[in-house]
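1. could you work out the structure for the sequence below:
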Amino acid sequence: MKRLTVLMLLLLGSAQAKTEIKIWHYLLAEPSPTLFNQFAAEFNKSQDDYVIKPEYAGGYKEMGQKIIASIRANTTPPAVLIDNAFFVRLMQGGQLKDLDKFTGVIPESLSSDIYPVAWNIGKNKDGRFGLPWAASSMLMFFNGAAFKAKNIALPDTWPEFYAAAQKLTGRGTSGVSFITESWIFASMVYSQGGDLVKDGKPNLLDPVVVESLQQLVNLKNKKALIPRATSEVQNAVIDFLRTKTFMVVAPSSAFPLAFKNPNYLSLQVSAYPLPGSSIAGEGQIAVMKSASDAQARGIMEFWKFLLKPENLKTFANGSYYVPVRKSVARQLTDDPILVAAVKSFERAQNLPAVPQLDDWRLDLEIAIEKALKGNVPVEQALKEAQQNALK
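-> Presented below is the predicted three-dimensional model:
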């Protein structure tokens, strides 16, 4: 009888055991990581089957390197929140768990409410491997007081942007800070009809790529642009806040970190310049192939929890990420930053789903820095990048 009682207690304890799910993420700038941890804690309390454990794994590049190392060492976490480019690399490389068998738990009313640009990137011909959540869009941030003082209209097109940068330039000041990050430049290229990929190969000598970089170099040569490397993002922000520059291109999610507190600025924003669409910046929640089915189901349930309207609104209002649900995004009408972010996201597109693009964009960043900071001729810098990308 005693043995039977012990056995029953062991079985009861086993039945009540929760499935633990570690999820790596790249969220660093507050309040995003705090909100993510808060959502995980609330989800854990709301049910008895799963325990979500968020863990910061570094920025985009650092996290990518860490994931590659974990794959080689067979120590991958069950789940990850990763940027689109590296997500495609993992999906096409067969490193992620096919979630199609679990998508039956997703109501059609939910999936049809998600922006196609966010929903479609998570799948390929073999199945669904990603679930969208943290979406960001490219914005123009302006010192409105400077524009008003010089009677300059906020630019809606790239020619107007170039002209405004020159009009705002004066003694000791430049019109714009430009961060040499591939996503920012890629958005510039695609919004003008260019393409970084052609027939599955790098297309870094596309005429629009060459012209876009040349225009930036022209502004720098006229002292209307201060180039900042990806490691100098904070310097670009300081340039703007100290009125050394009056325009800066940045994702909506950068707003809380960089621009939310400078009350002395007449801050204004707009969606990315016309005529075309910019590049959507999103994070996909994915399940590594090594995860158990129970862990995959837990991530699906956690994702649905994250996409509840009240949670998406809370995250958007704090982090300035765009809600991936159309019905929620269009309710954000009180904050001009979020209004512009939604407008920009609604006309955004994804980068081509080519896994090598994750490497090619690093070659592109080197070319941008050479042209803007090293005085290397534009075509020479891009030619070297194209050759390296083809290796």
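
2. can we go C-alpha only for contacts and neighbour counts from here?
-> Will do.

3. for the protein, which segments count as strands?
-> Per DSSP state E, the chain has strands spanning 19-25, 50-56, 79-83, 123-124, 127-128, 131-136, 138-143, 174-179, 197-198, 201-202, 225-228, 245-251, 267-271, 281-287. These are given in chain order.

4. how far off centre is stretch 18-35?
-> A distance of 15 Å separates the centroid of the chain from that of stretch 18-35, by CA atoms, centre = their mean, to the nearest Å.

5. and that stretch, end to end?
-> Across stretch 18-35, the straight-line distance between its terminal residues is 23 Å, by CA to CA, to the nearest Å.

6. buried sites along it?
-> Residues Lys18, Thr19, Ile21, Lys22, Ile23, Trp24, His25, Tyr26, Leu27, Ser32, Pro33, Leu35 are the ones in stretch 18-35 that count as buried (16 or more other CA atoms under 10 Å).

7. spit out the contact partners of the residue nearest to the second one when sequence neighbours are not counted.
-> Right, the one you point to is Thr19. Nearest non-adjacent residue to Thr19, counting by CA to CA, 6 or more residues apart in numbering: Tyr50, 4.6 Å away. Under the criterion of CA atoms under 8 Å, 6 or more residues apart in numbering, the contact list for Tyr50 reads Lys18, Thr19, Glu20, Ile21, Asn44, Gln295, Gly298.

8. ok, Ile82 next?
-> Under the criterion of CA under 8 Å, 6+ apart, the neighbours of Ile82 are His25, Tyr26, Tyr60, Gly283, Gln284, Ile285, Ala286.

9. apart from its neighbours in sequence, what residue is nearest the last one?
-> Of all residues beyond its chain neighbours, the one nearest Ala286 is Gly130 (4.8 Å), with distances taken as CA to CA, 6+ apart.

10. next, the second sequence, to be compared with the first:
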Amino acid sequence: MPRLSLSVLSALLAVTLPCAAGAQTPVRVEFWHAMNGVQGEIAAYARDFNRSQNRYEVVPVAQGSYRDLLPKLETALKTGKAPALAQLEFTQFPALAQAGQLTDLSGFVDDLPAALRSDIYPAVWKAGELGGKNFGLPWNVSVPVLMYNAGVLRSSPAGWTWTALEAAARKMATRSRRPLVVTAEAWTFEANVMSRGGSLASAGRPALNSPEALEALTQLTRMTQGGLAQYRSLTDVAGAAFDFARGQNVLVLASVANWNDARKIPLLSVGVAPFPCEKASACTVPLGGGTLVVPKGTPAAERAGAQAFWQYLMAPERLADWVRATAYVSPRRSATPLLEGWYAKNPQIRAAHAQIGRAAPRATTPDSGEWVPLVERAIEQAVGGKMTPKAALDAAQKAAK
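-> So this is what the prediction gives:
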């Protein structure tokens, strides 16, 4: 019988000893997430997982938004107090992975059953990769959509191009109504660019002033300054919701995961359509959402617990429940048949989710996260009239390089 190496033996002991110790001493697996709105559902998943076995105790901790969570994780990594599992937005993990702060999970992924690996959309896997290695495990996946006030716009804008959207906004606009909401938000702007056949990255380098980016920002600026669109700060959620409900604004670019929140707005009948597509032959959408990572230095037993919990979350029936609760897209194809009844009641969400068939991961280079504020500043400066769209994007590109 071959002898086990000391490192392999240590890893095996780390995983098996908690079980031998019995249910009284489960390994604590802290999970930081950015899902404040559905933290009750996540707590329930953790509770059910903990009851299903006696090796691990998953402890979920809501940490605010993605933008709130990242600096907290960076601080925890410096102080040696990082959780065993954390949720990061797709553009956030590459810099940490490049800096050696995240665990390479490639071996774990390679050992997964083929039925699970192949059931997850390839673009979703790729969204958690850097340099050919897996640093992120998929879970919450979103696609961009065009939400609309169905009390004002009675027919669905499904199939609209950006040209059609501008023409429709011109017909709906009045002295008090600016139909389209424009925000300085990088992901929906990237979707705007990709829907025109363009990209904000080329060969791993920034392309923030690409022809398609200029075309997109020029249109948004033209519509804003011409009374067809209204700029809204990302911090002005309450005001935007109020104006959307009363019909001052009619169209908003958003994540499909915002659908549940939009439906809670009083006196609003909200509709959802796939994202506008300017060039059908080259149209795609960027994946949104986050990936689950294991910080570097996580003890073997905690890492095993984090991986076991992820596999628990990936069960098709659990993913179907997650989709119904959040409107996120399932990363696994096999969960879709379990959603037939729900889709029958929500056909617009079915159409929105179908976009995952033409979805692509966002740029995952170590500095891609730094492009986000540069893009958002360019949007703000252009639609606010402080700079021309070209000057704003050129400045962003120069800063990104």
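
11. hang on, the earlier thing: what does the residue nearest to Thr19 of structure 1 correspond to in structure 2?
-> Taking TM-score structural alignment as the criterion, the aligned counterpart of Tyr50 of structure 1 in structure 2 is Tyr56.

12. for Trp32 of structure 2, see how far away that match is.
-> Counting by CA to CA, the separation of Tyr56 of structure 2 from Trp32 of structure 2 is 16 Å.

13. could you report the neighbour count for the aligned partner of Ser182 of structure 1 in structure 2?
-> Under the alignment defined by TM-score structural alignment, Ser182 of structure 1 corresponds to Ala186 in structure 2. Ala186 of structure 2 is surrounded by 18 other residues when neighbours are defined as other CA atoms under 10 Å.

14. cool, and Lys148 of structure 1?
-> Counted with other CA under 10 Å, residues neighbouring Lys148 of structure 1 total 12.

15. quick one: residues contacting it.
-> Here Lys148 of structure 1 is in contact with no residue (CA under 8 Å, 6+ apart).

16. Glu129 of structure 2 and Pro366 touch, don't they?
-> No. With contacts counted by CA atoms under 8 Å, Glu129 of structure 2 stays clear of Pro366, the gap being 11.1 Å.

17. these two: who's more crowded?
-> Per other CA under 10 Å, whichever of Glu129 of structure 2 and Pro366 has more neighbours is Glu129, with 24 against 19.

18. Thr365 of structure 2 versus the more buried one, what's the distance?
-> According to CA to CA, Glu129 of structure 2 and Thr365 of structure 2 sit 10 Å apart.

19. again with Leu13 of structure 2
-> 36 Å.

20. what of Ser199 of structure 2?
-> Here the distance between Ser199 of structure 2 and Thr365 of structure 2 works out to 14 Å (CA to CA).

21. check Gly271 of structure 2 too.
-> According to CA to CA, Gly271 of structure 2 stands 35 Å off from Thr365 of structure 2.

22. ok, Thr336 of structure 2 next?
-> With distances taken as CA to CA, Thr336 of structure 2 is found 31 Å from Thr365 of structure 2.

23. which one of those two has more residues nearby?
-> When Thr336 of structure 2 and Thr365 are compared for neighbours, Thr365 comes out ahead with 22 against 19, by other CA under 10 Å.

24. spit out the contact partners of that one.
-> Pro94, Ala95, Leu130, Gly204, Arg205.

25. quick one: which of the residues you listed is most hemmed in?
-> Using other CA under 10 Å as the contact criterion, the top neighbour count among those goes to Pro94, which has 28 neighbours.

26. map it across to structure 1 for me.
-> Pro94 of structure 2 maps onto Val88 in structure 1, by TM-score structural alignment.

27. my guess is that match contacts Pro352. True?
-> No. With contact defined as CA under 8 Å, Val88 of structure 1 and Pro352 do not form a contacting pair (9.3 Å).

28. check the mean deviation of the helix ranked longest in structure 1 from structure 2.
-> Taking residue count as the measure and DSSP state H as the definition, the longest helix of structure 1 comes out as helix 357-373. Here the mean offset of helix 357-373 of structure 1 against structure 2 after fitting is 0.9 Å, by mean CA distance after the TM-score superposition for structure 1.

29. tell me the angle that helix makes with strand 174-179.
-> Note on geometry: by axes from the mean of the first three to the mean of the last three CA atoms, to 10 degrees, helix 357-373 of structure 1 and strand 174-179 are set 150 degrees apart in direction.

30. where in structure 2 does helix 357-373 of structure 1 fall?
-> If you align by TM-score structural alignment, helix 357-373 of structure 1 falls on residues 368-384 of structure 2.

31. OK, contacts around whichever residue in structure 1 pairs up with Leu217 of structure 2?
-> With TM-score structural alignment as the matching criterion, the partner of Leu217 of structure 2 in structure 1 is Leu213. Contact partners of Leu213 of structure 1, counting by CA under 8 Å, 6+ apart, are Ile368, Ala371, Val378.

32. one more time with 7 Å, if that's ok
-> Val378 (CA atoms under 7 Å, 6 or more residues apart in numbering).

33. give me the nearest residue to the spatially most central residue of structure 1, chain neighbours excluded.
-> Per CA atoms, centre = their mean, the C-alpha nearest to the average position across structure 1 is that of Gly281, at 3.4 Å. Residue nearest to Gly281 of structure 1 in three dimensions, not counting chain neighbours: Ser136, with 4.8 Å by CA to CA, 6+ apart.
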